[in-house]
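Visitor: what follows is a predicted protein model with its sequence.
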Amino acid sequence: MGADDEQARIAPVQDAGDLDRLAAVARYEILDAPPDGAFDRIAALAARWFHAPIATVTIVDKDRVWLTAAHGLEGVRQLGPEPALCASAVLPKAPYVVSDVLLDPRASDNPLVRAAMGVRFYAAAPIVTRDGHRLGTINVLDVEPREVTAAGLAALQDLAEIVMDQLEQRLSALRTVRAERQLRRQADEHRAEIEQFAGTLQRTLLPPALPEVPGLELACHYHTASARDVGGDFYDVFALPDGRWAFFLGDVCGHGAPAAALTSMTRYSLRAAALHDPDPIRVLSEVNGVLLQDPATENRFATVIYGIVEEDAGVPDGVLVTLGTGGHEPPLRLRAGKQGLDVGCTSAVEAGPRRVGMLVGAVPDAYFMTWRLTLRPGETLLLYTDGLTDTAVGGEQLGQDGVARLLSKGRGCAAADVVRDLVANIAGFDPPPRDDIALLALGVPGG
């Protein structure tokens, strides 16, 4: 590293002349904000991953470093812009590591080093916006010198990206609440505007497209019961660091901006917990704790089914699915039969009582259910929300058995065919569904 590069890394942030970066910091409205349980959770995850006593999420302003979360530094909300730690770590594009601050002239005079706690190790990953502005850092600190592995730095970078996702979702929720308040006052005059607003917000709570998953065919659909209200149904499919894939589908109580905020928090918490824990029950338990700890979600809860997909070594071209459910009906499995489609509950539910666990975010000691099944070539797993089963058809609720009857008359059990057939049936329901409906189908091609 040359002298000019070194000087750039230790210079105070206000000398960098990065007015665009400071404008981006202001845009996210996080400075001086009250504590946020989501960021606190990320800091706790970072500390646990590194087995370190201190982890922080910081935003670097012109003349201070704002601690959005401070695990192990309770009561500390901001620091000065002294170089070599947070204020300098925001400058590089890559993670920033000081293995022993006493041996590093960039950091040895920092107040965190000179203070009673005597910080000796520091690692940080920058929090970067989609347009390339570095807002701050997620940091891990220890009182002993240490080295950090490439896997550790990759995990820290992943957490920094999750912080950025949460900042985006938080900003979207803030703007949404403000916009909704204004639009509600003009509802009678501007119904079309409200419907457009609700549709836009709804789209932000769902993935824009499903990923390509090797060995699986995916299909999804979201039916909105009201064009004027944001629903609380959600789903997602995403890759895990170990090569497996995770998916979830759920339904939060209520509609409108409160439901949107709860949906956003639940989706983020599921993805964050899945990064560090392979067990669906523990993932649901962690999300349960997050919802209970946040005062914004008081008296609100969700039903969730969460699963992991991996290769099944015992079944050629088959996949092993591990499911956990919190108050959500188990999915339906479809396979080709002698007289059309065979539709039934997953095998574990067929063999025992239909227990689906408890609601997520309702009580502290909630229990959740789990089971495993193998999807063979030609089979599809269908997840759905209760807007489908609660729909009245012929004066009676459709129920899971009614959904199975509809599917048994379908054109095939490929994921796309299953969803397409259900969408056609939903369009013909009279009266139409009174609640939103989310569908997610995972199929194994072949068979």
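Guide: Cool, the structure landed.
Visitor: CA atoms for contacts and neighbours, from now on please.
Guide: Will do.
Visitor: how many other residues sit next to residue 206?
Guide: Residue 206: 17 surrounding residues under other CA atoms under 10 Å.
Visitor: how would you label it: helix, strand or coil?
Guide: With DSSP: H, G, I helix; E, B strand; the rest coil as the basis, the three-state label of residue 206 is coil.
Visitor: just checking, it touches residue 232?
Guide: No: judged on CA atoms under 8 Å, residue 206 makes no contact with residue 232 at a distance of 10.4 Å.
Visitor: I figured residue 268 was touching residue 168, is that so?
Guide: No: when contacts are counted by CA under 8 Å, residue 268 is not listed as touching residue 168 (11.2 Å).
Visitor: of these two, give the one with the bigger neighbour count.
Guide: Set residue 268 next to residue 168 and count neighbours by other CA under 10 Å: residue 268 wins out with 19 against 15.
Visitor: give me the distance between the nearest residue in space to that one that is not next to it in sequence and residue 271.
Guide: Spatially, and ignoring its direct neighbours in sequence, residue 268 is nearest to residue 166 (7.2 Å; CA to CA, 6 or more residues apart in numbering). When distance is defined by CA to CA, to the nearest Å, residue 166 is 11 Å away from residue 271.
Visitor: which one of those two has more residues nearby?
Guide: Comparing residue 166 with residue 271 by neighbour count (other CA under 10 Å), the higher total belongs to residue 271, at 21 against 18.
Visitor: okay, pairing it with this:
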Amino acid sequence: MCRTDQAPEPGDEYEVDATDAVFISLLEDSAEELYDQAPCGYLSTLMDGTIAKANATLLEWLGLERSRVVGRMRFTDLLTVGGRLYHETHFAPLLQMKGEVSGIALDLKAAGKQRMPVLVTSKVKTSQDGKPLLIRTTVFDARDRRAYEQELLRGRQAAEEAARQAKAAREQAEADRGLQEALAALQQSLLPSQLPAVPGLEASSYYHTACPDLLGGDFYDLFPLDADRWGFFLGDVCGKGPQAAAVTSLTRYTLRATALHDSDPVAVLTTLNTVLHERYACGDTRYCTAIFGVLEPADGHISVRLASGGHPSALVQRADGSAYYLHTPGGLLIGVLPDAPFAAARTRLLPGDTLLLYTDGLTEARTGPDRGLYGEDALQAFTIAQPPAGPQALITALTGLLASFGEGLDDDTALLALGVPAPTPTTVSDNLV
């Protein structure tokens, strides 16, 4: 065995083990075999592109026999249509000018009519006097690289799409918030910002919006008629959306303007009926229900005159804890017929009494396992169960009731309570002599 740490002397004999023998055998592979079985494709072409030589690796990729390629095909015949165009317009002119090109991405027509992405490097071999003889080309398999690039591209596109969708979602959310704010502002413009202070009267109201994306048609108001009398109304326009809001606005201003000229409740509703019927008689029929009334304070009580057009009856809660409906039967929907009858009623509110007006979103709420209507009887029983503590206390209790309905409350609901405050109890000091 020769020692590898010192130079051999002439005449020395060496022993060769099995590992050295294999190594020497590999070194003895012919250059032709290394060329033919290389992990990349090799080919040589004449200057006109005719293939003069191609290794087995390239032929295997293409699924072609050597006899069909060498001397019979040009390099461009191996390329796809797009590859041939690129070769003619870019690859070949660049090779002619520089004598070599490196790492050009092309597609070959591989076996099975598949596209095979490759990276091509070509160099012109010249004679000693510089005359071009042939073109040597190396072809590298770029399928894994192309797949990786495509995966990166898909990932980038997915990220961009996710970012685009997120941006669109944010913009839509902002638009929805803006729309809801605009709708809320418009809805609020159809209601009094706050109820006026009336001497000797306590008033409270509440409005529940079932869907913030739609304008509701419920409305109410309390306003002065003159120095001694006050008008009030509450109603519900059919439908939702901008059309309902338009009818609501027309109804509110008609009621207010009419009452200043003739405050009789039946006369006020009759005028409103005429206005709505003439306005909506043709095309999209619109109507509403409403209660209109007049409050006139007197000594120790408030006189109430009201009229109803198709609206649920007002509910009176007395100071003794009883509660009953102030029935107004026979009142027709407002705006349906040119001449509609309206029902009138009167009552007096004494200290501790409360008059409640509401829209049918309250009584038509769905409750219980069978999803039945809440109904007027249940509302009367609920009111009787509440201590007669005045309009604000009753509205607060009803607000909690509405919240308890959850998804069963699917319609807008307006509440208006008017009452005479109960006298404040006087206390006598135990120390008073």
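Guide: Received it, and whenever you're ready, just let me know what you need. Every value quoted in this text rests on a predicted model; they were computed, and no experiment measured them.
Visitor: and the TM-score between them?
Guide: Structural agreement between the overlaid chains, expressed as a TM-score with TM-score structural alignment, normalised by the length of the second structure, amounts to 0.55; 250 aligned residues with a CA RMSD of 1.8 Å.
Visitor: quick revisit: quickly find the element holding the residue nearest to residue 268 of the first structure.
Guide: Residue 166 of the first structure belongs to helix 150-185 when elements are defined using DSSP states H and E.
Visitor: which residues of the stretch 1-150 of the second structure fall in strands?
Guide: Shown for the stretch 1-150 of the second structure, the strands assigned by DSSP state E, counting those that start in this stretch span residues 41-46, 51-54, 100-110, 114-126, 132-141.
Visitor: my read is that residue 348 of the first structure contacts residue 370, right?
Guide: No: Residue 348 of the first structure lies out of contact with residue 370 (CA under 8 Å); the separation is 9.0 Å.
Visitor: who has more neighbours, the two?
Guide: Taking other CA under 10 Å, residue 348 of the first structure and residue 370 do not tie; residue 370 has more neighbours (20 against 14).
Visitor: give the closest residue to the aligned partner of that one in the second structure in space, chain neighbours not counted.
Guide: Correspondence of residue 370 of the first structure to the second structure, assessed by TM-score structural alignment: residue 344. Excluding its sequence neighbours, the residue lying closest to residue 344 of the second structure (CA to CA, 6+ apart) is residue 307, at 4.1 Å.
Visitor: wasn't that neighbour part of a strand?
Guide: Yes: with three-state DSSP as the criterion, residue 307 of the second structure is part of a strand.
Visitor: quick one: map it onto the first structure.
Guide: With TM-score structural alignment defining the correspondence, residue 307 of the second structure maps onto residue 324 in the first structure.
Visitor: over to residue 258 of the second structure?
Guide: With TM-score structural alignment as the matching criterion, the partner of residue 258 of the second structure in the first structure is residue 273.
Visitor: give the contact list for that match.
Guide: By CA atoms under 8 Å, 6 or more residues apart in numbering, residue 273 of the first structure lies in contact with 283, 286-287.
Visitor: most neighbours among those, which one is it?
Guide: residue 287 (24 neighbours).
Visitor: so that one makes contact with residue 267?
Guide: No: the criterion here is CA under 8 Å, and residue 287 of the first structure misses it with residue 267 at 9.2 Å.
Visitor: endpoints of stretch 7-24 of the first structure, how far apart?
Guide: From its first residue to its last, stretch 7-24 of the first structure covers 24 Å (CA to CA).
Visitor: equivalent range in the second structure for it?
Guide: Under the criterion TM-score structural alignment, stretch 7-24 of the first structure matches nothing in the second structure.
Visitor: same deal with stretch 44-55 of the first structure?
Guide: Against the second structure, stretch 44-55 of the first structure falls on no residues (TM-score structural alignment).
Visitor: show me where the first structure has helices.
Guide: Here the first structure has its helices, by DSSP state H, at 3-10, 19-27, 37-50, 86-89, 111-114, 150-185, 191-204, 256-276, 280-293, 347-351, 386-389, 399-408, 415-428.
Visitor: right, and those helices - which one's nearest residue 306 of the first structure?
Guide: Taking CA to CA, helix 280-293 is the member of the helices of the first structure nearest to residue 306 of the first structure, at 6.4 Å.
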